[in-house]
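Novice: Build me a structure from this.
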Amino acid sequence: MLVTTKQLFQKCYGRYAIPAVNVFFMEELHGLFAAAQEANAPFIVQTTPFARDYAHADMLLSMIESAARIYPKTVFAIHMDHGYESHIFDAIEKGGYTSVMIDASHDSFEQNVQRTKSVVEKAHEKGISVEAELGVLAGVEDDLTVDAAHSFYTNPQEVEDFVKATECDSLAIAVGTSHGAYKFSGGQGLQLHILEEIQARLPGFPLVLHGGSNVSNEVVARINAASGKIKKDAKGVQEAEIKKAIPLGICKINIATDMRLLWTMVNREFFRDKPDEFAPTTPGKTFMEEYKKFMIGKFELFGCTGKAVEFQNQ
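Specialist: Okay, the predicted model is just below:
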């Protein structure tokens, strides 16, 4: 069942969060949709411009549509993450997406408002939800790179002004996370006081946590035991912080790095243990199983297990 992110957030706000998972290839989609159907959990499947360039937008959307037919009891939104106007307007016109993100966070506040408003106007005409971003996250994801010196936390007063000016449906905010595997290598955690102030100013407005991967110590250790070289200070968002952030308005949590680490672990271990193998399908099956198990755990952590029924009965 295809829904918009706005529909998801109206139900989940303050109660549970929806995982938003970046996808590139078939094995990921099988693992994601299989896990969601088993857990009866709503989710967001999202593509980036980088993924669209890699696989082609038509290929990605066709695979998502096929997965929806194979796993017919799923409830999900299709989201374009970190888009620019050229990607977003193309997606709006060609269809397939129920949600888009305009990332103008590197611009001035005024430019961000102007660019976001233009996307909101076009998207809302088609019933498509819009996510915007205020504040800048450090780190590396796909072809996006921002060093720590140019990142900054989101200002709660600006959030209130921005949402009123743009009429966006949700907002990604900078509260301490970063993209990539080294989110908290400096020791800081989520700045929950920023979430508290935003919620006080805009009660009920859905917030988005980018850079929401956990970066499991076990997965990193297994990668390195199989000749990987992930640095030991790789660290993500801890489970206790996720549980505190959800009641404060975090409705959508982006996951990308965890999936890349999982893929790396499975393939490094497989070819280390079976150096005579060369068929991609054998480790692919293992990856789908590990992916499914991982996502079932995320649904539990985010509190959305069993919540798909809230949308199926509408």
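Novice: switch to C-alpha atoms for all contacts and neighbour counts from now on
Specialist: OK.
Novice: mind checking the SS state of residue 106?
Specialist: coil (DSSP: H, G, I helix; E, B strand; the rest coil).
Novice: typo on my end, it should be residue 304
Specialist: coil.
Novice: Just give me the neighbour total for it.
Specialist: 23 (other C-alpha atoms under 10 Å).
Novice: So it sits against residue 14, correct?
Specialist: No. Residue 304 is beyond contact range of residue 14, at 11.6 Å (criterion: C-alpha atoms under 8 Å).
Novice: for comparison, sequence B:
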Amino acid sequence: MLRSGSEILQRAHKEGYGVGAFNFVNFEMLSAIFEAAHEASSPIIVQASEGAIKYMGMEVTVGLVRLLSSRYPHIPVALHLDHGTTYESCAKAIRAGFTSVMIDASHHKFEENLHETQRVVEMAHACGVSVEAELGRLMGIEDNISVDEKDAVLVNPEEAELFVKESGVDFLAPAIGTSHGAFKFKGEPKLDFERLQEVKRRTNIPLVLHGASAIPDYVKEAFLSTGGDLKGSKGVPFAFLQEAVKGGINKVNTDTDLRIAFMAEVRRVANEDNTQFDLRKFFAPGMKAMKKVMVERMQILGSAGKI
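Specialist: Below you'll find the model as predicted:
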């Protein structure tokens, strides 16, 4: 049976560890997520974006998660809508069986973000579904950014406290310097851990790190050696992920790492045998590569062995 996001993250919040929230767009990614959780004895959050749902179809998206959840009944798992853009999108996901949703109104002014989040919280809580929201703008901190610019981009701890109190949101994604995708930092990686700790102190709820892919060296090298081009991408170092968890992060979103690891293996197989057209010969190594990334991530975040 699927759990709510709150049920999984409240324990992480109380015990001080992070739970991986892994995006999927097909059966192969989802199966690898469950296999990794089984191997690491870790709770998981599986998430689908609106784009992924459009690609797979809502019934397939929910059906696959329910199927694999029944195959691994010992694994605590929540099905989360990642970056829901509207009230209607969140409502549709809840009706279909999602146990957690994110309403992302962070691009609006504070008051409108709060209003939209309140609407979703009221609806979702009536259905036993948890809600995530976001404050601040997700973009990497550059070396030459000024204090004023930094404050304009990153989460304001006082606003975070008010937002959580007024909205009733279950967990919050505070912008502390990460960004989505593979290209997070132009200079040395920087995250505002002091700001994170202050948000945690003021809100005392599970916090979420978006844009948290690390792009480990072995994944990057595998991708580059098979003809890929990451254009000097930089991820969030493992040490930063661990420091973020110490500072109060309990949900850590991961997507880019899985895609890069998977495609590196697909390219490797294609390069080694250009007569190959059995899809299983491509997908099985890709799934194994993604599983390795996720088991390692669960160990780093501290969720391994928590079942």
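Novice: need the strands for the stretch 51-200 of structure 1, in chain order.
Specialist: 76-83, 99-102, 129-134, 139-141, 144-146, 170-173 (DSSP state E, counting those that start in this stretch).
Novice: can you put those strands in CSV and add mean neighbour count and distance to residue 48 of structure 1?
Specialist: Listed next are the strands of the stretch 51-200 of structure 1 as CSV, based on neighbours: other C-alpha atoms under 10 Å; distance: least, C-alpha to C-alpha, whole Å:
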stretch, mean neighbour count, distance to residue 48 of structure 1
strand 76-83, 24, 5
strand 99-102, 28, 10
strand 129-134, 28, 13
strand 139-141, 18, 10
strand 144-146, 13, 11
strand 170-173, 25, 15
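Novice: of those strands, which approaches residue 30 of structure 1 most closely?
Specialist: strand 76-83 (13.9 Å; C-alpha to C-alpha).
Novice: Comparing the closest one with structure 2, how large is the average distance?
Specialist: With mean C-alpha distance after the TM-score superposition for structure 1, strand 76-83 of structure 1 departs from structure 2 by a mean of 0.4 Å once superposed.
Novice: Mind giving me the packing neighbours of that strand?
Specialist: strand 43-47, helix 49-55, strand 99-102 (3 or more C-alpha pairs under 8 Å, 6 or more residues apart in numbering; DSSP states H and E).
Novice: residues in contact with it?
Specialist: For strand 76-83 of structure 1, contacts defined as C-alpha atoms under 8 Å, 6 or more residues apart in numbering pick out 1-5, 42-49, 88, 96-103.
Novice: filter those residues to the buried ones?
Specialist: With burial judged by 16 or more other C-alpha atoms under 10 Å, the buried subset of the contacts of strand 76-83 of structure 1 is 2-5, 42-49, 88, 96-103.
Novice: thinking again about what came up before, is it possible to get TSV of the helices and strands packed on strand 76-83 of structure 1 that adds distance to residue 191 of structure 1?
Specialist: Converted to TSV, these look like this (distance: least, C-alpha to C-alpha, whole Å):
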stretch	distance to residue 191 of structure 1
strand 43-47	25
helix 49-55	29
strand 99-102	23
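Novice: wait, which of these is closest to residue 275 of structure 1?
Specialist: Among these, helix 49-55 sits nearest to residue 275 of structure 1 (C-alpha to C-alpha), with 28.1 Å.
Novice: so where does the residue in structure 2 sticking out farthest from the centre fall, helix or strand?
Specialist: Taking C-alpha atoms, centre = their mean, the residue of structure 2 most remote from its mean C-alpha position is residue 275, at 36.7 Å. Under DSSP states H and E, no helix or strand contains residue 275 of structure 2.
Novice: so how far is residue 38 of structure 2 from it?
Specialist: 34 Å (C-alpha to C-alpha, to the nearest Å).
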